[in-house]
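pasting the sequence and the predicted coordinates here, then a few questions.
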Amino acid sequence: MASDPRIPVVLCWHMHQPDYRDLNTGEFLFPWVYLHTIKDYSDMAAHIEAHPNARTVVNFAPILLEQIETYLVQIERWRHGAGQIGDPLLAALVAETLPETGTPAFQELMEKCLRANPDRIISRFPAYQRLSELAEFYRQKPEMQRYVSPMFLTDLLVWYHLGWMGETIRHENHCVRSLQEKGYGFSMDDRHALLNVIFEILAGIGPRYRHLAQKGQVELSVSPYTHSMLPLLIDLASARESMPDISLPESVRYPGGELRVGWQLQQARIVFQRFFGIEPTGCWASEGGLSQETLGFLDQHGFRWTASGDSVIHNSINRAKELDLSVPDADIHRPYNFGDSPITVFFRDDGLSDLIGFTYASWHASDAVGDLVHHMENIAAHGKPGSKPVISIILDGENAWEYFPENGFHFLDELYAVLEDHPGLRLTTFRQLIDEPVCPTLSLPHLVAGSWIYGTFSTWIGDPDKNRAWDLLCEAKFHYDRAMDNGSLTAEQKETARRQLAICEGSDWFWWFGDYNPAQIVSDFEHLYRRHLVNLYDVIGYSAPASVFHQLSQGGGEPTHGGAMRPGHDQDAQG
């Protein structure tokens, strides 16, 4: 409230995953949606539920919400004998037969069950660690695999899912606790019981966050439908606003990009409303990627606020000063308007946000929270007279916790406990700050296009591999446009094509291309991106060009936290 003397603090947790489904087959090629649901999306809701005076913003990418729905439908159909579970890993958990030992399929499933943090997940559980050690032995001596008991793979599947389980679920769910205590020799009944737990968690995500929103504890916001990078869809050359010398793709523009941006935002609102039953006020444009033109589209689609990284406001102020315009001093703790856009733009305190993402995982929880709150108190104490700072911490809501003990349970519990009753700091939401402003909104003539990562788009464009991926997408869009206009497609085919194209427009594919990323993850994502392009060509009835079948990127780097997160300022990679 405006009369509250405390300094407002907004915690904004962003949840997103790209589309891992092959729309031609209905198969999930990677399990990260349901694994992050049982580990992170459930835990994040539970922490807020446990602290009724806490307030926060939770942002969801619509394509993530749709995939959660798909899992629920597939599991329910499987239960009634009317279909298969489309995720091979989840299906294996309850499969009557598993791959025979010593076969390539056995080796592949074994490796999948070890894709977990070795320090925070695998080694935490002695039974899981023993299975991991056996797996390493079998890797070194594959000829010994023929003597392995089938129980090895069964137990490994169960422990993989137990390891990925959210900490609040682990504390409260009787089935999970009993399976952990049992430790080995899991029966089919055990495996079915674990699947039921997974189903219940997936089914609870929508209702739990809806309830938190109804109570006023959470403001729910949304990203573009498939988490696409809107400024680049509008104009690839917008990357030059913050990096004038950046190398761009051969394609001059993404064909019809402005229409696609409109579709992405319209579809985002449709999915969001269907899932949560409310209309979003704010849009976290993918990766805080903004441009002046993007603000116009957000306004047209009814959004009142958005946000980005603090390098964007610094770039925008510096550009105005270069034009000898009278502008305010840089202040990342204030809301802004740009040009004639009415959208209120908030800016992430990159320093504080990155402390959570990259530093505090190795600290004791109380020390970490004490340090973070001390920084906030200093910001509050040094605010300008007559104006309250707005402290915005915006962070990936899923990947950071893998590196904390017990999925960040103690850190998050302590953070909410301290902030919900702090005498000088007040947890709030962006919508509340718009409805009840606590400080004047500053104005600048133009927002310099960029994202929260370094204030540029270098994570998605400029690298040769990324540029080649854009050229492939632009070429596919050219053929898509021709097919949509020539009358050869039915209405159903057109709708399928629109959604398949939207998946190809997602920002995540471009994020991972480049030599500085890990080879295994680059391989996963570039293969999936090319498959999505092939599926697009299939649905529009045009033969995919040979270039789509050539490997795009190899990777080979070792970025912090595997590259799933990046700091806002200090570059640990080229890109």
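Nice, thanks for sending it over.

please make it C-alpha for all contacts and neighbour counts, starting now.
Fine.

list the contacts of stretch 81-95.
Contacts to stretch 81-95, defined as CA atoms under 8 Å, 6 or more residues apart in numbering, come from residues 26-31, 71, 74-75, 77-78, 98, 109, 112, 154, 157-158, 188, 191-192, 195.

buried ones among these?
Among those, those scoring as buried are 28-30, 71, 74-75, 98, 109, 154, 157-158, 191, 195 (criterion: 16 or more other CA atoms under 10 Å).

which ones among those residues lie within strands?
Among these, the members falling in strands (DSSP state E) are Phe28.

out of the buried ones among the contacts of stretch 81-95, who's nearest Pro244?
Using CA to CA, Phe30 comes nearest to Pro244 of the buried ones among the contacts of stretch 81-95, at 37.1 Å.

out of everything not next to it in sequence, what's closest to the closest one?
With sequence-adjacent residues excluded and distances taken as CA to CA, 6 or more residues apart in numbering, Phe30 is closest to Tyr20, at 5.8 Å.

this is the other structure I want to compare:
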Amino acid sequence: MPAEPALNVVLCWHMHQPDYRDPHTGSPLQPWTYLRALKDYTDMAAHLEMVDNACAVVNFTPILLEQLGCYSRQINGYLQHNSALQDPLLAQLLAAQPGASPTAAENILRKCLSGRHLNFSRRHETYHMLLEFAEALRQRNDLLASASEGFFADLLVWFHLSWLGETVHRNDPRVQQLIDKARDYTLDDRRALLEIIGEQIDAVVPRYRALQDESRVELALSPYAHPLAPLLLDFNSAREANPEVALPPCSHYPGGETQLQWQIDKGLDIFEHHFGRRPSGCWPAGGALSNAVLQQLADSGFKWTASGTDVLLNSLNPSAREHPDANVLHQGYLAGEPPICCFFRDDRLSNLIAFTYATWHADDAVANLIQQLEGIHRNCDDKKNAVVAIIMDGDNAWEHYPNNGFYFLQALYRRIANHPKFELTTFSKCLQADRQSLPALVAGSWACGNLSSWIGSPDKNRAWEMLVSAKHQFDLVMQQNFLPPSQRHEATRLMAICEGSDWFWWPGNGNSPQAVQNFDNLYRIHLTALYQCLEIPPPKYLAHSYTHPPSSTDTWPDDVMKKNT
């Protein structure tokens, strides 16, 4: 009897950070881009390098790639030419007297406490004690004067050590030397740490490009600044899955199709510059799709895209929706004209990795996942064409795992890659299979199958209203054609930044008030810079917050609430 075909399994990791740069100075206003690069983008490359037969799809946003390049240039500029470090936290790490002013001290405490990793601090008593003292200082500002420069230097070193990937800790003896020293770090020690940081950031793109060239990874992209594509094209698309959702008072986003095409084309150019070729696939922001988005992606040359299970269920006929089985859920579908292949995230398995397995022993967690994949293999009649798509952020989950998920990810790749019933593969390798057609797609995203994570609440709709107003002014200035070419180009880029989905995600959704305020501020900074670039006085309302503290009834499903940066 011939052997059964193996079940195709695709692991897809999405790498994204919004534009944290001050549009006037280029200085990062938040450190998360370089911190995620150190901890997660390095480790995720290392796991693919270390495990034979491992492969995955890795999706990069072009705005993230741009910011990584900025960090490489500023760190190398400091190390080679003693140029100023633009990132405030890195500048304090290399300051002769860290935390010398109350403002600098407060910034160090705020950043180091907001980004601490409890799993790492539990492994290192010195770091744990530093964090406890830092927390006490935050509670009692009158104690700030009692904190020495040595305390701030030690806190900054340990904070950055905690953000180095587990594979960096294991492979770079300089890291262990810094850990062994434990305290009283000198400026030379801190410079050595910055050299490690710079090396890791410099290596991110070359490592993934090498993995791509070795066919160990398929690289994909999202449009340039991570826009929520269906809403750029049509606000009413939000009502396809949620007919009761409130829409902004403006009827539509002007010129959305042109803007989305610019975001796609710009993203493709940046991707090709970094990775030497154009991608076949696109994970859209939020996995958000509509029929119009599908057509624009297909017209732009993409062969595949992806979304969440609920989008598929909403799009199927009633009988298939009410009684879904493995043959329906674990399948790629041809949709749109020209057709593009749509894969759909197994939300249950993806969310187990994202939110549940972190508290399990790694072997038990992977064994449980393997057991569930074996069940899908048994229940699929058309095993040859079946695809299980596990899609999630490639960074946010791992700090909740011991050792940044090292043991879990190693076991995950090994067990799936070596399992006789599974084929660990990529989406592009699944394109040649026989595919059913999906006549129409109900617009939605991975988040509950609808678009309500980005539109519908008063604060989200206000954010859209401000964007529409800015776009009207942008269009008028572009039509008048009085700006010099370089300024037109910068205004176009700033317009795209303001279209990023993050500005609409963060208000509400059960997010922390501090995170909401940070993104409120950053969005208004970008909008203000756009108006200034257009040589139009910014509206007075941009000087004031537009978000409100979440109410007690502002609750969302756990898998939506737990998104990080």
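Received, thanks. In this text the structure is predicted, and so the values were computed from the model without any measurement.

please state their TM-score.
In this superposition the chains share a TM-score of 0.95, using TM-score structural alignment, normalised by the length of structure 2; 559 aligned residues with a CA RMSD of 2.3 Å.

can you give me the strands for the stretch 51-200 of structure 1?
Taking DSSP state E, counting those that start in this stretch, the strands of the stretch 51-200 of structure 1 run over residues 56-60.

what segments of it are helices?
Remark: helices assigned in the stretch 51-200 of structure 1 by DSSP state H, counting those that start in this stretch are 62-79, 88-93, 104-112, 126-140, 151-163, 167-172, 174-182, 188-215.

could you dump those helices to a markdown table with distance to Asp471 of structure 1?
Shown next, in a markdown table, are the helices of the stretch 51-200 of structure 1 (distance: least, CA to CA, whole Å):
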| stretch | distance to Asp471 of structure 1 |
| --- | --- |
| helix 62-79 | 24 |
| helix 88-93 | 32 |
| helix 104-112 | 32 |
| helix 126-140 | 39 |
| helix 151-163 | 39 |
| helix 167-172 | 43 |
| helix 174-182 | 47 |
| helix 188-215 | 37 |
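
ranking the ones you listed by burial, who's on top?
helix 151-163 (a mean of 22; mean count of other CA atoms under 10 Å).

that one vs structure 2, average offset?
Taken over the aligned residues, the distance from helix 151-163 of structure 1 to structure 2 averages 0.5 Å (mean CA distance after the TM-score superposition for structure 1).

what does Asp299 of structure 1 align to in structure 2?
Under the alignment (TM-score structural alignment), Asp299 of structure 1 maps onto Ala298 of structure 2.

now Tyr413 of structure 2: which helix or strand?
Per DSSP states H and E, Tyr413 of structure 2 falls inside helix 406-417.

how far out from the middle of the chain is that helix?
22 Å (CA atoms, centre = their mean, to the nearest Å).

where in structure 1 does it fall?
Taking TM-score structural alignment, helix 406-417 of structure 2 hits residues 409-420 over in structure 1.

so what touches the matching stretch?
47-48, 51, 53-55, 167-168, 365-366, 368-369, 425-427.

how about the residues you listed, which pair is most distant?
Greatest spatial distance among the contacts of stretch 409-420 of structure 1 (CA to CA): Glu167 and Leu425, at 27.5 Å.

quick check: the strand ranked longest in structure 2 compared with structure 1, mean distance?
Scanning structure 2 for the strand with the most residues, using DSSP E, yields strand 7-15. Compared with structure 1 after the fit, strand 7-15 of structure 2 shows a mean deviation of 0.5 Å (mean CA distance after the TM-score superposition for structure 1).

so what secondary structure elements neighbour that strand?
Packing partners of strand 7-15 of structure 2 (3 or more CA pairs under 8 Å, 6 or more residues apart in numbering; DSSP states H and E): strand 56-60, strand 387-393, strand 422-425.
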